[in-house]
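*Asks:* with the sequence up front, the predicted model follows.
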Amino acid sequence: MADFLAAAVQITSTSDIEANFSLAEEQIELASRRGAELVGLPENFAFLGNDQQRLDISASLAEQCSQFLVTMARRYQIFLLGGGFPVPAGDGQRTLNRAELVGRDGQLLGRYDKIHLFDVDLPDGNKYRESETIISGKKLPSVINLPGLCKVGISICYDVRFPELYRHLVNEGAELLMIPATFTAFTGKDHWQVLLQSRAIENTAYVVAPAQTGLHYGRRQSHGHAMIIDPWGTVLADAGVQQGSAIAPVDTSRVQSIRNQMPCLKHRKPELF
């Protein structure tokens, strides 16, 4: 059974791609120096700006992001998740929102295109219409085995509100759920931690949730509070609202121990639903 350190990175991304990569590498290096073997970057880690600019640069940015993840994973000898970046969808009008998980040797271990899109009118006056410029992923995420560490399931941000996705991942063997996000400041204050703890508790799995924080552009502001939560629902690390990382130990033997103590997964009655 593995016992290792995981890091959920928290940054404030903008439309300045090079500055975003520099911020990300700074936090990756700091996390690796502290001994983190699994590091997650948040959704939109490489670019957070207006929709038209994202569409215009998506082809080149997708290549930059994939290469950045490979370079960082090799340089710091870590497993690295890029929590979401734009990839051209092929119609010239929309992108996919893709997460990639890379191994220490730079090998792509898995990718996932965000399924659930954030189309919401918030009481604070902000409106979000991801489906206007982003196309939904068509495949459920696969569980990825990180040799020597654990089995990981990937999701992105708004997915956290759809528990059936995480039950699928646990059914496939996930011990740790990664939930990189750009959670809005308005919804985050009431829902972010509650949702993360719920996903951890109901699936008796670790949750590693990298996050965006602060003001990005215009009125776009993120909640922060990147977190690591254990299978009992205990918050092991919280990055607050500053740029940095939440870093905490992951002990996969604790996953099985809690699943033995609270065997909810065995008590399900799927045949009744």
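*Replies:* Nice, I can see it. Numbers count the residues shown, from 1 in each chain.
*Asks:* going by C-alpha atoms from here, please, whenever you check contacts or count neighbours.
*Replies:* Fine.
*Asks:* mind listing what's buried along stretch 38-52?
*Replies:* Across stretch 38-52, burial judged by 16 or more other Cα atoms under 10 Å covers Leu38, Val39, Gly40, Leu41, Pro42, Glu43, Asn44, Phe45, Ala46, Phe47, Leu48, Gly49.
*Asks:* structure two is appended below for comparative analysis:
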Amino acid sequence: METVRVAALQMRSGMDPARNAADFEALVREAAGKGAVYVQSPEMTGALVRDRAALKVLLKPEADDIIARKAAALAGELGIFVHVGSTAIARPDGKVANRGFVFGPDGAKLATYDKIHMFDVDLDNGESWRESATYEPGTASTVVDVPFGRLGMAVCYDLRFPQLFRAQALEGAHILTVPAAFTRQTGEAHWHVLQRARAIENGAFVIAAAQGGLHEDGRETYGHSLIVDPWGRVLAEADHDEPAVVIADLDMAASAAARAKVPNLKNAREFRVEASGGAAQQRRAS
């Protein structure tokens, strides 16, 4: 294996896709100028728009989406891998996908992933989110081969479902990706520990580009884009919520080394859950 330089872009996407595309381009160029051969942007790179009616006015099909087209052009021009963490895409059936893309150094699309797990939650500060009211969840996990390894694709709330990342690791993914727009409240509580846990339990690198700060639609996101090694160490972080480029060099041999030290992927066993006691008996009786 080899050492590869990667970048996570921290953004503060607003409600204007053209302006967000310009910010995205500037950060991609900065990352490439620093030697990154793989660059990842956050969830909803193209626009953060909470109002569903306003979002639908902005929607384009994949072939016409400004972020997807910009990413393909930049990948081809700069000769790098560009991973759009996600953006909202109009599906042919009239529904909306929260879709990520990976483009190769020739500008060709290598993979897409539609976010599987919808952020339908009510937080104790009064925030309420119903992603399923706008987006159609994906049904398939995605891994993609690149010269320096295999990438597993995910988006934001997927982070809380470890079975997704375990399945990708078992399919040979040595790099797990979690582009996100974590709320400030959940980010302050769980962002670091969940990213490090996914790295540790799978012996994999985790790259997590994040949205950060107060956005035009009123939401506030946590920032703190991270790159974590397979032993759970944070290699690089934006320790704030401002736009930034986070760079790290990944020694790809470290994933195999971590899995050899703690071979939990090999040691896992099938099991069943047996419930006992009064509560379990009551459930069976009802």
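*Replies:* Here it is on my side, so go on. These numbers come from a predicted model, not from an experiment.
*Asks:* and the TM-score between them?
*Replies:* A TM-score of 0.95 describes the superposed chains when it is computed by TM-score structural alignment, normalised by the length of the first structure; 270 aligned residues with a Cα RMSD of 1.4 Å.
*Asks:* among the buried residues of stretch 38-52 of the first structure, which are located in strands?
*Replies:* Among the buried residues of stretch 38-52 of the first structure, the ones falling in strands (DSSP state E) are Leu38, Val39, Gly40, Leu41.
*Asks:* quick one on the thing from earlier: closest to Val160 of the first structure among the buried residues of stretch 38-52 of the first structure?
*Replies:* Using Cα to Cα, Glu43 is the member of the buried residues of stretch 38-52 of the first structure that lies nearest Val160 of the first structure, at 12.9 Å.
*Asks:* for the ones in strands among the buried residues of stretch 38-52 of the first structure, which one is nearest Ala8 of the first structure?
*Replies:* Nearest to Ala8 of the first structure out of those is Gly40 (Cα to Cα; 5.0 Å).
*Asks:* chain neighbours aside, what residue packs nearest to the closest one?
*Replies:* Leaving aside its chain neighbours, Gly40 of the first structure sits nearest to Leu81 (4.6 Å; criterion: Cα to Cα, 6 or more residues apart in numbering).
*Asks:* quick one: residues contacting the one you found.
*Replies:* By Cα atoms under 8 Å, 6 or more residues apart in numbering, Leu81 of the first structure lies in contact with Leu38, Val39, Gly40, Leu41, Leu69, Ala99, Glu100, Leu101, Val102.
*Asks:* let's see that with 6 Å instead.
*Replies:* The contact partners of Leu81 of the first structure, by Cα atoms under 6 Å, 6 or more residues apart in numbering, come to Gly40, Leu41, Glu100, Leu101.
*Asks:* now those residues in TSV, with distance to Cys65 of the first structure?
*Replies:* Shown next, in TSV, are the contacts of Leu81 of the first structure (distance: Cα to Cα, whole Å):
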residue	distance to Cys65 of the first structure
Gly40	14
Leu41	11
Glu100	9
Leu101	12
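*Asks:* of the residues you listed, which ones are shared with the second structure?
*Replies:* Mapping the contacts of Leu81 of the first structure onto the second structure (both residues aligned by TM-score structural alignment, their matches' Cα atoms under 6 Å) leaves Gly40, Glu100, Leu101 still in contact.
*Asks:* for the stretch 101-250 of the second structure, which segments count as strands?
*Replies:* With strands called from DSSP state E, counting those that start in this stretch, the stretch 101-250 of the second structure shows them at 109-114, 120-122, 128-130, 142-146, 149-153, 175-177, 205-208, 212-214, 220-222, 226-228, 234-237, 244-251.
*Asks:* what range in the first structure does the last one sit on?
*Replies:* Applying TM-score structural alignment, one finds that strand 244-251 of the second structure aligns to the residue range 244-251 of the first structure.
*Asks:* just give me the neighbour total for the closest residue to Met227 of the first structure other than its chain neighbours.
*Replies:* In space, and not counting its chain neighbours, Met227 of the first structure is closest to Asp238: 4.6 Å by Cα to Cα, 6+ apart. For Asp238 of the first structure, the neighbour count with other Cα atoms under 10 Å is 21.
*Asks:* ok, the one 5 residues further on next?
*Replies:* Applying other Cα under 10 Å, we find 21 other residues in the vicinity of Gln243 of the first structure.
*Asks:* again with Asp124 of the second structure
*Replies:* Asp124 of the second structure sits with 8 neighbouring residues when counted by other Cα under 10 Å.
*Asks:* how much space between it and Val246 of the second structure?
*Replies:* Look at Asp124 of the second structure and Val246 of the second structure: by Cα to Cα, to the nearest Å, they are 31 Å apart.
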